[in-house]
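Enquirer: turn this into a model:
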Amino acid sequence: MEKKINWGILSTAQIGLNKIIPAMQKGKYSNVYAICSRDLKKARAAAEQFGIPKAYGSYEELLEDDDIQAVYIPLPNHLHYEWTVKAMKAGKHVLCEKPLVLSVKEAEKLIALRDSCGVKAGEAFMVASHPQWSGVKRLFKDGTIGTLRTIQGGFCFYTDDPANIRNIKEFGGGAIFDVGCYPLMVSRMILGEEPVRLLVNADIDPRFGTDRSASLIVEFPSCTLSYVTSTQMAPFQHMSFIGTERVIDIPQPFNPPSDEKTRIFVTEGALGYEETSEIVIPPCDHYTLQGDEFSKAILEDTKETVPLENALAMARVYEAVVRSITVHGWADVQ
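Expert: Here you go, the predicted structure:
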């Protein structure tokens, strides 16, 4: 039997119950060992539902359990930094939901703390674990599309519930932080480059004060990314990488169903789509893969798939986004 890492889930947040726990329980190297909530009844109900051995009535109690080696943090955005710090100081390895931090200063402090504590810490961009993106990387490496000229995409959904954390400004709500980070993340991942400057046209919801939709133009050294993101549009996601010879289209780039095949389309002669090849990726759950990759990094003392340095790079972009919205113009990524 393969050795497994004992995981504690910090809270009964819906993404944990609906996505993370069921997926990690299928993992080869991950064992969901404990769950906590500030309401012990909720923690016990979740533990019973998923067959989790331990339940705690506070976050602190879970972090004090010496049998837990790693924690997953699916808390609201504004609590990510605080509890990542507390978990690392408790000697736990940490995988935290994105965005892990909301500022460059926070990211820099976390990197220093990680190094001093000697733990693993990662940002939970599950897309980095999905094999469709390694497939896209191979296409780029092979020169399939010629010279990349531009990237286009979008990630949108609809909720106007005032109780939803995505609509609460103080909780780090808004479209860009919630789903608008994904087109940026995968573009950085594929290009192996960091953005130079960006321009944001944001529509601010007068009720919530959050960006309910935004259009972004992001300049990289080699090409430009343009995309739309929204928390109040019809559900939509797509990414296209347009080159001098062909186009790569990914119709389900960010949260493809775990029980369905995913597809990458390579098109030549894009006006008529008369010559299109299709690459099929077998069904998989990128949350399972993400948990196992992080667990294996702990077991083998290797680098995290999405380390804290990624959070620092993304934080630089987020700060430029805020500057662009503030000045209604271009902002350098510093």
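Enquirer: going forward, measure contacts between C-alpha atoms and count neighbours the same way
Expert: OK.
Enquirer: so which residues of this protein form helices?
Expert: Shown for the chain, the helices assigned by DSSP state H span residues 14-15, 21-24, 40-50, 59-63, 80-89, 104-117, 131-141, 175, 181-191, 286-300, 308-327.
Enquirer: pick the most buried one from these.
Expert: Most buried of those, by mean neighbour count (mean count of other C-alpha atoms under 10 Å): helix 175, with a mean of 27.
Enquirer: what is that helix packed up against?
Expert: When contacts are defined as 3 or more C-alpha pairs under 8 Å, 6 or more residues apart in numbering; DSSP states H and E, helix 175 sits against strand 211-219.
Enquirer: how about the helices of the chain, which one is nearest residue 242?
Expert: Smallest distance to residue 242 across the helices of the chain (C-alpha to C-alpha): 11.1 Å, for helix 131-141.
Enquirer: what sits closest to residue 312 if chain neighbours are left out?
Expert: residue 107 (5.0 Å; C-alpha to C-alpha, 6 or more residues apart in numbering).
Enquirer: so that neighbour touches residue 307, yeah?
Expert: No. With contact defined as C-alpha atoms under 8 Å, residue 107 does not reach residue 307; the gap is 10.8 Å.
Enquirer: to compare with the earlier structure, here is another sequence to fold:
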Amino acid sequence: MRFGALGTSSIAWRRALPTLASAPGIDLVAVAGRSPEKTGRFAARFGCEASAPEALLERDDLDAVYISLPTSLHHAWTAEALRAGKHVLVEKPIAVDAAEARDLVRLAEARDLVLRENFMFLHHPQHSAVADLLAKGRLGEPSALHSAFCIPPLPPDDIRYVAELGGGALLDVGVYPLRAACLLLGGGLRVAGATLRTRASDGLDLSGQALLVSPSGVLADIGFGFEHSYRSSYSLWGDRARLTVDRAFTPPPAYQPTLVLEEQDHVEHFTLPAADQLRRCFTDFAEAVRTGGAASAPEEIRRRDDAVACMELVDAIREQALRVPVADRP
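Expert: Model prediction:
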């Protein structure tokens, strides 16, 4: 499985490319970026060729492209890669809105190519364990989901503070609890209300909350932001018990998750094996490419539908949110 990497981002340097370069059955052939100097450093570290972005997509020795560009560029470059006949794994979110997401999905389907977002947490087995407990009736009838992904303030020059590059807390960390709600509650989620704390100088969203409702009446409240101590968790409540998952979105590879099931007079802990969710993400993507038939494969259809549904929720939050301006940090 021959990969090219488009983008010289921090996550590519720290996490994605070290994992990709060491994954079995995967060959990192080339990396491309705007800066020849920076691209050269990436190529030297990972033992691959340096390339210009356009030239990377023209190569005939690549099966797929991993894209880690600013969010505002995801649509344009993913579309170019798909038109070039390359399967695409693009960093989350897939685009800046649902219209862009639908356009990419149509393009991938027309060319029978695998198109996925790099939501690593979806590949961690702790969520399958949650689904198993839910299916066994341990929670009873689900009624509520509480989920949050919040991080401390970023360095002032971080691109996630630049609106023109697709910045803002909703697109960066807010999409995680939204995608978790889609995973746990299924399709058809609607936004019942939302708030956004926005930077007074330019309206960039720094944090927010949203209330969702599923077709069966399960309520989900999500929180996200750049203004908090770290939190990455969700709790699913039923009429018999509550199940909590800590480090839900970013567990390190050596971390052993513990699911906490709280009943009326009983608390049970389920300690699970450690798992490298990023490695599993890459290897699962590669296997989907090898299998073929992406346009009609049920798993790929579900993933594409979920990507669009998540962006539809993003659009609805933007449309409905009560915006609360806050002073810029010094």
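Enquirer: that older thread, what is the equivalent residue in structure 2 for the residue nearest to residue 312 of structure 1?
Expert: Superposed on structure 2 with TM-score structural alignment, residue 107 of structure 1 falls opposite residue 101.
Enquirer: ok, back up a step: contacting residues for the residue nearest to residue 312 of structure 1?
Expert: Residues touching residue 107 of structure 1, when contacts are defined by C-alpha atoms under 8 Å, 6 or more residues apart in numbering, comprise 101, 308-309, 311-312, 315.
Enquirer: still contacting in structure 2, which of the residues you listed?
Expert: Contacts retained in structure 2 from the contacts of residue 107 of structure 1 (both residues aligned by TM-score structural alignment, their matches' C-alpha atoms under 8 Å), given in the numbering of the listed structure: 101, 311-312, 315.
Enquirer: okay, the residues you listed in a markdown table with distance to residue 46 of structure 1 next?
Expert: Putting these into a markdown table (distance: C-alpha to C-alpha, whole Å) gives the following:
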| residue | distance to residue 46 of structure 1 |
| --- | --- |
| 101 | 27 |
| 311 | 30 |
| 312 | 33 |
| 315 | 33 |
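Enquirer: could you work out the most separated pair of those?
Expert: When C-alpha to C-alpha is used, the two most widely separated members of those are 101 and 312, lying 8.0 Å apart.
Enquirer: thinking again about what came up before, save the contacts of residue 107 of structure 1 as CSV, and put in distance to residue 300 of structure 1 too.
Expert: What follows is the contacts of residue 107 of structure 1, written out as CSV (distance: C-alpha to C-alpha, whole Å):
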residue, distance to residue 300 of structure 1
101, 27
308, 18
309, 20
311, 23
312, 24
315, 29
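Enquirer: list just the nearest of these to residue 251 of structure 1.
Expert: So of the contacts of residue 107 of structure 1, ranked by how close each gets to residue 251 of structure 1 (C-alpha to C-alpha), first place is residue 311, at 25.8 Å.
Enquirer: translate that closest one into the numbering of structure 2.
Expert: Matched by TM-score structural alignment, residue 311 of structure 1 corresponds to residue 307 in structure 2.
Enquirer: and the gap between its match and residue 283 of structure 2?
Expert: With distances defined as C-alpha to C-alpha, to the nearest Å, the gap from residue 307 of structure 2 to residue 283 of structure 2 amounts to 20 Å.
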